[in-house]
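**Student:** model the following, please.
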Amino acid sequence: MKKTVLLFVYIFVFMFAASGAHGQITEDETAGKAILEKLQRKEVVCANLTDNDFNLLGDYYMGEMMGSSHKTMDKLMVERMGEQNERLMHMAMGKRFSGCDTSASFPSQGVGFLPMMGMMGGWSSPSNYQPNSFNSMMGNYFGGYPTMGYGGFGWLPMILWWILIIVIVFLLVRWAAGGSRTIEGKHERTALDILKDRYAKGEIEKKEFEEKKKDLSG
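**Tutor:** Purely as a prediction, here's the structure:
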């Protein structure tokens, strides 16, 4: 039983391991929102924005899409693609969703993440700098993207990845639960069971066995 409990604790810790980055992500989202507001007020134009500005814009849009799942998705992208490609993903989102460059390319390693972000966030590409405008998720949000990377099957690697994770967790839980039952079963052996085993192995005579059995039964 202890193994099962510990396993679920480890899974819980793994799922929320990215929580330490929450402060930084919130700060970046705030900075991205400030840049977006300047674009809306015409205080800056797209041509004057830097790569870092688009990275912050991408952080903001991703936060709008995914909410509390943002930090978890960022951590997963870093693990799968590396920090540089995760930054390029943010930059591409910043350029596309701000309308500054609607054909900005995503890194090929990130193709599997786009459908997942769409499903988790239920969000599509904005128009006219509006982060909450809903268009066709598969049309505008992934506009032009299916021709890149894995093509129209870009969602397949990510789905297979999560299926694999679920299967592994399921097998680990079954293994831990089975081990717990085995251990508990051993603890449930009675003195009479042990006495019978000793008699079966020839360690004690029949007379001694009957006497001890009588004592235990009494």
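**Student:** C-alpha only now, for contacts and for neighbours.
**Tutor:** Will do.
**Student:** could you find the closest non-adjacent residue to residue 216?
**Tutor:** Counting by C-alpha to C-alpha, 6 or more residues apart in numbering, residue 216 lies nearest to residue 192, which is 6.9 Å off, once chain neighbours are set aside.
**Student:** this one next, for a side-by-side:
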Amino acid sequence: MSTYMMSMKTCVSALLASTVPALADPGSNGNDTFGHMMWGGAHGWWGGLGMILFWGLIIAVAVFVFRMLTSNRVGETRDAIDILKERYARGEIDEDEFQRRKQQLQG
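**Tutor:** The predicted structure is shown next:
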């Protein structure tokens, strides 16, 4: 499982876990006209679902932006000569092949 999926599952789990106290106790202000946001008032369950979706979207966008900004691919450019040197160092090509390709790349 990718790190991204694990972090998304963690965010969603934390978001859902944070709504449990509101669901468990509808509350009362003395005249029973209004409880917590998810139980009383005009929004009912739709308001709670909308809140979960809203914060889930905010967290998902934040995670996506953070991963894009910290990705190794950002700004990573490798020169062809560097790749050729790495292949030679690993033993994938011999010295003659290295010299021939190096000359082709240089002009």
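**Student:** TM-score for the pair, please.
**Tutor:** For this chain pair, the superposition-based TM-score is 0.42 by TM-score structural alignment, normalised by the length of the second structure; 81 aligned residues with a C-alpha RMSD of 4.6 Å.
**Student:** which one's the longest helix in the first structure?
**Tutor:** In the first structure, assigned by DSSP state H, the helix with the most residues is helix 156-187.
**Student:** mind giving me the packing neighbours of that helix?
**Tutor:** In terms of contacts (3 or more C-alpha pairs under 8 Å, 6 or more residues apart in numbering; DSSP states H and E), helix 156-187 of the first structure is packed against helix 2-15.
**Student:** tell me the buried residues in the helix or strand just after the helix it packs on?
**Tutor:** Scanning forward in sequence from helix 2-15 of the first structure by DSSP states H and E, the next helix or strand is helix 22-40. Under the neighbour-count criterion of 16 or more other C-alpha atoms under 10 Å, helix 22-40 of the first structure has 25-26, 28-33, 35-36, 39 buried.
**Student:** so which elements touch helix 22-40 of the first structure?
**Tutor:** For helix 22-40 of the first structure, the packing partners by 3+ C-alpha pairs under 8 Å, 6+ apart are helix 51-66.
**Student:** just the buried residues of the helix it packs on, please?
**Tutor:** 53-66.
**Student:** can the residues you listed go into TSV with extra columns for distance to residue 187 of the first structure?
**Tutor:** Listed next are the buried residues of helix 51-66 of the first structure as TSV, based on distance: C-alpha to C-alpha, whole Å:
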residue	distance to residue 187 of the first structure
53	63
54	62
55	59
56	58
57	60
58	57
59	54
60	56
61	56
62	53
63	51
64	53
65	52
66	48
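**Student:** can you count the residues close to residue 114 of the first structure?
**Tutor:** By other C-alpha atoms under 10 Å, 18 other residues sit near residue 114 of the first structure.
**Student:** for residue 57 of the first structure, see how far away it is.
**Tutor:** 17 Å (C-alpha to C-alpha, to the nearest Å).
**Student:** separation between residue 96 of the second structure and residue 84 of the second structure?
**Tutor:** 12 Å.
**Student:** neighbour count winner among those two?
**Tutor:** Applying other C-alpha under 10 Å to residue 96 of the second structure and residue 84 shows that residue 84 carries more neighbours, namely 19 against 9.
**Student:** flag every buried residue along the helix or strand that one falls within.
**Tutor:** Element membership of residue 84 of the second structure [criterion: DSSP H and E] is helix 80-90. In terms of neighbour count (16+ other C-alpha under 10 Å), helix 80-90 of the second structure has its buried residues at 84, 88.
**Student:** which strands and helices sit next to the next helix or strand after the longest helix of the first structure?
**Tutor:** Following helix 156-187 of the first structure in sequence order, the next helix or strand is helix 191-200 (DSSP H and E). Packing contacts for helix 191-200 of the first structure, counted by 3+ C-alpha pairs under 8 Å, 6+ apart, involve helix 206-217.
**Student:** how about the helices of the second structure, start to end?
**Tutor:** Under DSSP H, the second structure gives helices at 3-18, 20-24, 44-69, 80-90, 95-106.
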